[in-house]
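**Q** pasted the sequence and its predicted model underneath.
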Amino acid sequence: MPLADYDELRKIDVRPFCKKRDGLDYLNWATCIDLLRKNGASKVYWEPVPDPMTGSSLRRTDVEFKDKNGNTNRCYETQIKVVIDDNVYYMQTPVLNGANPVKDNSMSQQRVWNSMCRAFVKCVAIHTGLGFDLWLKEEISNEPYIPDTLQKRASPAKIKTIQQLCISHGIDGDAWVAGNGKKWDELTEGEAAKMLNALKQRYGDE
């Protein structure tokens, strides 16, 4: 039989198969494959996509940044290819330690592996619905509280700070803002606060 559709797979309660990690429910990649196969998939696997420049599973930006302690680091990510029957997906995610980016002095093969496993389970949730509510819960819990009163236009100084941080981390800030249907001078204080919080969570900026 073919793989169940998105709505059916999303209704599956995966919590009995989960373990706790960083206070949230975590679905193991192997269990994820098993559940897909039990619900109609005939072929499910994932594999690393090596960095074309280095051949390594670990990808890094060319831009260095310093944390609040003055340590120099880079942003590290992994990319995987996910195959589910005739469908092929790609997922690239940061290498994280909980909610924090993994820095040079604490990088390990285990953290690279964890990043790819997490990417697989998240990719499956996005495209098939299996386990999607786990990620919905996580994203909501990580969403910073922005009061409704912060709807006035962001100050030029705050916008300049965001632009400088984007440049220092190799981020296309213009594309980020445009992707949210905005222009720089249209950002509200609340939206600017969300952007700054996202940069802090990913790069440790203060």
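**A** Everything's here; your move.
**Q** contacts, neighbours, all on C-alpha from now
**A** Will do.
**Q** which ones are touching the spatially most central residue of the chain?
**A** Nearest to the geometric centre of the chain sits residue 93, at 5.0 Å (Cα atoms, centre = their mean). Shown in contact with residue 93 (Cα atoms under 8 Å, 6 or more residues apart in numbering): 77-79, 115-116, 119.
**Q** out of these, who's the most crowded?
**A** The most crowded member of the contacts of residue 93, judged by other Cα atoms under 10 Å, is residue 116 (29 neighbours).
**Q** now whichever strand or helix holds residue 113: buried residues?
**A** Secondary structure assigned from DSSP states H and E places residue 113 in helix 109-128. For helix 109-128, burial by neighbour count (16 or more other Cα atoms under 10 Å) applies to 112-125, 128.
**Q** which residues of the chain fall in strands?
**A** In the chain, the strands defined using DSSP state E lie at 18-21, 24-27, 44-48, 59-60, 65-66, 72-73, 76-84, 87-94, 96-97, 100-101.
**Q** which strands and helices sit next to the longest one?
**A** Which is strand 76-84. Applying 3 or more Cα pairs under 8 Å, 6 or more residues apart in numbering; DSSP states H and E, one finds that strand 76-84 contacts strand 44-48, strand 59-60, strand 87-94, helix 109-128.
**Q** quick one, which of the ones you listed is nearest to residue 196?
**A** strand 87-94 (17.4 Å; Cα to Cα).
**Q** this is the comparison structure:
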Amino acid sequence: MTEKTTKEEKKSVYETLSKIDVKQYLKKKMGLDYLSWATAWGLVKSHYPDAQKKITEFDEYIPTKEGWKGTGRKVDYRLTPFGCEVEVTVIIDGQESSSNLYVMDNKNHAVNYKSLNMGAINKAQQRCLVKALANAGLGLDVYAGEDLPSDETETAKKTPTKSAAAQPTQPSKKQKPTKQELMSYPVTFNGTKTNMGILLKHYNNGLSAAVKFADSLQGDEKFVFDSLKAMN
């Protein structure tokens, strides 16, 4: 096998995974589509048997009366005063894809460190694995609010349907939206469909993933977030 061939195979990982139609494997929870970690990992392993996954370990800090103190141990989650987050990396054909996710309750709200348990942390790690696989190409369109594989998604974007055209437009700079409209503005955060009101709440609570995500917003999403932030 030549060096050129090897490079071409490595570049094809995203293309290979993004063409897998995961619609038939999707399940519903609270009205949202999701792909189970076992199914996602099984699909990847069927194409890349040598694929690996690893959960990031962090220095452990725990709250005490004197403040947060290091224990000298390593744990597979990061505990903070605002909640807890995990990070998972997948290695597929020599390429790494990572994602982080905050530990949440059954309503997708960040769990306070006082309410944490290992079950919630383990579920967050499994969800984070699916997000990391999405970054590598598997089902990424689902996490972008669409349930089509890559090729079909491009066609759908170029040919909007009548129903899509008939939907009310989202808040924009020209519409002078109300606070309620801004709060209900849809956004996909951490692979979950939510709204700007929830994102702002996590942002104000100092959740690092929310802060990083908010800083990356552009266009109308940035305008909506900044406008809502100015009202609070």
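**A** All right, it came through fine. What you see is a predicted model; the values in this text were computed from it and never measured.
**Q** that older thread, among the strands of structure 1, which comes closest to residue 166 of structure 1?
**A** When those are ranked by proximity to residue 166 of structure 1 (Cα to Cα), strand 65-66 comes first, at 11.0 Å.
**Q** outside of that closest one, which residues touch it?
**A** Contacts of strand 65-66 of structure 1 (Cα under 8 Å, 6+ apart): 72-74, 168-169.
**Q** mind doing that once more with 6 Å?
**A** The contact list for strand 65-66 of structure 1 (Cα atoms under 6 Å, 6 or more residues apart in numbering) reads 72-73.
**Q** ok, residue 46 of structure 2 - how many residues close by?
**A** Neighbour number of residue 46 of structure 2 under other Cα under 10 Å is 10.
**Q** aligned partner of it in structure 1?
**A** Residue 46 of structure 2 maps onto residue 38 of structure 1 when the alignment is built from TM-score structural alignment.
**Q** map residue 206 of structure 2 across to structure 1 for me.
**A** Using TM-score structural alignment as the criterion, residue 206 of structure 2 maps onto residue 169 of structure 1.
**Q** number of residues surrounding its match?
**A** Residue 169 of structure 1 has 17 nearby residues by other Cα under 10 Å.
**Q** quick one: end-to-end length of stretch 156-163 of structure 2, please.
**A** Start-to-end span of stretch 156-163 of structure 2 (Cα to Cα, to the nearest Å) is 13 Å.
**Q** ok, now which ones touch the residue mapped onto residue 75 of structure 1 from structure 2?
**A** Counting by TM-score structural alignment, residue 75 of structure 1 corresponds to residue 83 in structure 2. Contacts for residue 83 of structure 2 (Cα under 6 Å, 6+ apart) come out as 111-113.
**Q** now swap in residue 56 of structure 1 and tell me
**A** residue 50.
**Q** now with 10 Å, please.
**A** The contact partners of residue 56 of structure 1, taken as Cα atoms under 10 Å, 6 or more residues apart in numbering, are 48-50, 78.
**Q** now residue 162 of structure 1: how far from residue 106 of structure 1?
**A** Residue 162 of structure 1 is 27 Å from residue 106 of structure 1, where distance means Cα to Cα.
**Q** who's more crowded, these two?
**A** Using other Cα under 10 Å as the criterion, residue 162 of structure 1 and residue 106 rank with residue 162 on top: 19 against 9.
**Q** touching, the more buried one and residue 206? I think so.
**A** No. Assessed by Cα atoms under 10 Å, residue 162 of structure 1 is found out of contact with residue 206, at 11.5 Å.
**Q** common neighbours of these two, please.
**A** Joint contacts of residue 162 of structure 1 and residue 206 (Cα under 10 Å, 6+ apart) are 196, 199.
**Q** still on that earlier bit, and the contacts of residue 83 of structure 2, which is closest to residue 156 of structure 2?
**A** Nearest member of the contacts of residue 83 of structure 2 to residue 156 of structure 2, counting by Cα to Cα, is residue 111, at 36.9 Å.
**Q** could you measure from the counterpart of the closest one in structure 1 over to residue 108 of structure 1?
**A** Using TM-score structural alignment as the criterion, residue 111 of structure 2 maps onto residue 102 of structure 1. Residue 102 of structure 1 is 9 Å from residue 108 of structure 1, where distance means Cα to Cα.
**Q** these two: which is more packed in?
**A** It is residue 102, of residue 102 of structure 1 and residue 108, that has more neighbours when counted by other Cα under 10 Å, with 23 against 12.
**Q** which non-adjacent residue is nearest the more buried one?
**A** Closest residue to residue 102 of structure 1 apart from its sequence neighbours, by Cα to Cα, 6 or more residues apart in numbering: residue 96 at 5.2 Å.
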